[in-house]
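Q: Okay, here's the prediction I keep looking at, along with the sequence it came from:
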Amino acid sequence: MPQTRRQYLASAGATTAALGLSGCLSSFEGDDREDLTLAYVPIYPNMQHFVMEDAGYYNEIPIEVTIERFNSGPAVVQAFASDEVDAAIFGITPSMVLVDQGKDASVLAANSQNGFKIVGTTQLASLYDEHGGDAFVQFEDETGRQPQIGAPPDGSVPDVVLRFWIEERLGFDELLGPIRKSQLPPARVPQAIESGELDGAIIQEPFATIITETDGFEALAWSGEIMTDHPVTVLFVHDRVTDGESAVARALVEQHARATELANNQPDVAAEHAASVIGDGVDVTLAREAIESAASDFISDPTVIADQSDQMAEYVASLGNTDEVVGADRLINRTVYENVVE
């Protein structure tokens, strides 16, 4: 179940240019509400949310913003589908599912790209270094079993990247040809891999850093070299927020871009915000190390992710998660971001 976050800091000492948002409390076309509910999943690719919440950037939105924290993308999909939330910061593939289901919503900003590492035991990593894609066959010859690889559910962003790696880069006919897949939430992966339950996993930060800094484990590959510039998470917003050139939508994107700039230019500060919001054992030191990872690549411009969104959409449809291919033209609203940066 989601947990409502605390009320935002009054201003947190933030300084920002005047946004010209007078009279914006009626920005929802045909909707007299004066609040917006935003859902998020506490994963590292959602860095902009951690900054926006902890630094008080949401206070710059001209209506009250209520934050709901969820533990998984599917839970956000359910809440969005039932109109419990107006916006979400979560994976791009769940966004595709909602649009395919007929939800009138779109991506206003990208959050991150290239956001995963494939990690594994030293045994598996050494075999991969020596044999490439044949490492899985070699592993089975040595152990009498296929390697067990952890990943989120079918059709999630890391699942799509893992499939692309196995099928397109390594040349196998299907994901489950050379490996066995275990569906685990990211927070469970470090413990599972250390206990021997898994031989490897596709995982985001800060968990990739935790695993690769543990004796006996290494990185095999980075997703940015597997599917270059692939999207991870996005700012997904209901059309009732964006209709009528909404100043609320514009303010959301402005503050999102502001948070991206801070994350990229002031990593020490961003790490403090991330640790504060994520909690769950993620301290400032770990958060700061994770920002240095190649898998921490924060952006706002949704146009950057358009081409790879189309490629991901093909995979999501082929898995049966969507009835139709929900490509970038159907998924992404470029107008708000373009108006903000012009």
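A: Good, I have the coordinates.

Q: Every contact and neighbour count from this point should use C-alpha atoms.
A: Fine.

Q: How about the secondary structure of A219?
A: strand (DSSP: H, G, I helix; E, B strand; the rest coil).

Q: which residues touch it?
A: K117, I118, V119, G120, A125, T212 (C-alpha atoms under 8 Å, 6 or more residues apart in numbering).

Q: Surely the fourth one is in contact with D199?
A: Yes. Shown here, G120 and D199 form a contact pair, counting by C-alpha atoms under 8 Å, at 5.6 Å.

Q: another one to put next to it:
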Amino acid sequence: MDLGRPKSPRERASNATRRRYLRLAGGSGIAGLAGCTALSRSGPDEITVGYKPMFPFLQALLLDERGEFDRLSVDVETENFGESGLTIMQSFGRGDLDVAFVGITPAIVMQDRGLPGKVVAANNVEGFVFVGRDSFAERWADHEGPVAFDAFEEERGRPVEFATPPESSVAYVLLHHWLETMVGQPPADVDVTAMSGAGPVRQALVSGEADATCIMEPIRTILTRADAPISRLAWAGEFMSGQPGGVTVMHDRLRNDHPDLAAEFLELHEEATAFATENPDEAAEHVSNAIGSGTLPPEAAREALNSEAANFVTDPREIVDDTPLFCDGMADLERTEARIDAEDVFDFGPYDRL
């Protein structure tokens, strides 16, 4: 799917100039309330925020689209990685980002690699839905569990084919957990094909190359509105309260050296979370604009925001209990050299300062 158009250097420079002008002109907002004038003199002149315009990173999307980063006491340069050849992890590892909006599994890998950052906020919870093409969904409706898989294989002469994003993704780990623990279907007895991203997964499902998948919004809404032959199998919230998805990782140089600025950033994050919940119509307009109205019209964005899988939070403690499952998953997949302790992934200090 189209993940939005990255801002050009000219646009980023223009945004930074506007933010600087607003502060010099005496704009108050959060900076004035938090007493950050002194902080801006002693702290950094600018921070850089990286994200993709996707639902797990909705807070960054809304803050950027609405110009809310202008309210911080420092300039903010945003990097939209929607069509970038460089990954957010690579950029963070090079020291180019102060804040990165990523999935919980990349955040675990970052910890394993010793990158200087911690998760300081959650972005969303229970954000995945399991869907299947009608050929499998009908078997599932008749016989939930392993019987449905056996019935499909007997009828088609092959196992059920699942398509997912890459093995390092949240969806890939969650799918294996659902199959093995919740369904009782050994993952080895189905075919799971890891693809390069959400777009290829969607195409595989539409074309019939895959029978089922684990997807997030707004992809499910887009498929449903296009009358794709899919049906819901299950939702992550039915078996995992607080299933982590997108998170906010903050560089140590910001967390440790400028705690007031770190807390100021999370205050904006929390306000964006509230805005998405309390103003869904306006939020839908911004989401549509960021992702592309041709891919996601405002009415489709509004429908997606009303989905059971659209749950936005800020408090990092809401995802702590289920993060160990993903730490185990990344170790089992050999995406980390050792099992990462979930406690080492988080820093609650910036959020607690609120």
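A: Nice, thanks for sending it over. Source: prediction; values computed, not measured.

Q: hey, what's in contact with both of G120 and D199 of the first structure?
A: I193.

Q: of those two, who's got more company?
A: G120 (30 against 23; other C-alpha atoms under 10 Å).

Q: Distance check, the residue nearest the centre of the first structure against Q148 of the first structure.
A: In the first structure, the centroid-proximal residue (C-alpha atoms, centre = their mean) is T233; its distance is 2.9 Å. Distance of T233 of the first structure to Q148 of the first structure, given as C-alpha to C-alpha, to the nearest Å: 26 Å.

Q: what's the mean distance for the longest helix anywhere in the first structure versus the second structure?
A: Of all the segments assigned as helix in the first structure under DSSP state H, the longest by residue count is helix 247-265. Its matched residues in the second structure lie on average 0.7 Å from helix 247-265 of the first structure after superposition (mean C-alpha distance after the TM-score superposition for the first structure).

Q: against the second structure, where does the helix or strand following that helix fall?
A: With elements assigned by DSSP states H and E, the helix or strand that comes after helix 247-265 of the first structure is helix 267-278. Aligning helix 267-278 of the first structure against the second structure (TM-score structural alignment) gives residues 280-291.

Q: And the strands in the stretch 101-250 of the first structure?
A: 105-110, 117-121, 148-151, 180-183, 200-203, 217-222, 233-238 (DSSP state E, counting those that start in this stretch).

Q: which residues in the second structure does the fifth one align to?
A: Pointing back at strand 200-203 of the first structure there. Using TM-score structural alignment, strand 200-203 of the first structure pairs with 212-215 in the second structure.

Q: Contacts for the matching stretch, please.
A: 128-133, 136, 160-164, 171-172, 175, 198, 201, 205.

Q: Generate a PyMOL selection restricted to the buried subset of the residues you listed.
A: Burial among the contacts of stretch 212-215 of the second structure is assessed by 16 or more other C-alpha atoms under 10 Å; the matching PyMOL selection reads:
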select buried, resi 128+129+130+131+132+133+136+160+161+162+163+164+171+172+175+198+201+205
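
Q: preserved in the second structure, out of the contacts of A219 of the first structure?
A: Counting by both residues aligned by TM-score structural alignment, their matches' C-alpha atoms under 8 Å, the contacts of A219 of the first structure that remain in contact in the second structure are K117, I118, V119, G120, A125.

Q: Let me know which of the strands of the stretch 101-250 of the first structure is the nearest to L38 of the first structure.
A: With C-alpha to C-alpha, the closest approach to L38 of the first structure among these belongs to strand 233-238: 8.7 Å.

Q: in the second structure, what residues pair with the closest one?
A: With TM-score structural alignment as the criterion, strand 233-238 of the first structure aligns to 246-251.

Q: for the matching stretch, the distance to its chain's centre please.
A: Centroid displacement of stretch 246-251 of the second structure relative to its chain, using C-alpha atoms, centre = their mean, to the nearest Å, is 10 Å.

Q: ok, now stretch 43-55 of the second structure?
A: On C-alpha atoms, centre = their mean, the centre of stretch 43-55 of the second structure falls 14 Å from that of its chain.

Q: same deal with stretch 294-301 of the second structure?
A: So, by C-alpha atoms, centre = their mean, the centroid of stretch 294-301 of the second structure is 19 Å from its chain's centroid.

Q: Then stretch 92-100 of the first structure?
A: 13 Å.

Q: check the fit of it onto the second structure and give the mean distance.
A: Mean deviation of stretch 92-100 of the first structure relative to the second structure after superposition (mean C-alpha distance after the TM-score superposition for the first structure): 0.8 Å.

Q: Could you measure from the aligned partner of L36 of the first structure in the second structure over to A262 of the second structure?
A: Counting by TM-score structural alignment, L36 of the first structure corresponds to I47 in the second structure. Note on I47 of the second structure: its distance to A262 of the second structure, by C-alpha to C-alpha, is 11 Å.

Q: Between these two, which has more neighbouring residues?
A: A direct count of neighbours by other C-alpha under 10 Å for I47 of the second structure and A262 places A262 higher, at 24 against 16.

Q: sorry, back to before: dump the contacts of A219 of the first structure into a markdown table; add distance to L21 of the first structure as well.
A: Compiled in a markdown table, these are given as follows (distance: C-alpha to C-alpha, whole Å):
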| residue | distance to L21 of the first structure |
| --- | --- |
| K117 | 41 |
| I118 | 44 |
| V119 | 46 |
| G120 | 50 |
| A125 | 53 |
| T212 | 46 |
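
Q: which two from those residues end up farthest apart in space?
A: The widest separation within these (C-alpha to C-alpha) is 12.3 Å, between K117 and A125.

Q: Mutual contacts of these two, please.
A: A219, L220.

Q: Compute the number of surrounding residues for I278 of the first structure.
A: 17.

Q: thinking it is in contact with Y40, fair?
A: No. In this structure, I278 of the first structure is not within contact of Y40 by C-alpha under 8 Å, at 10.9 Å.
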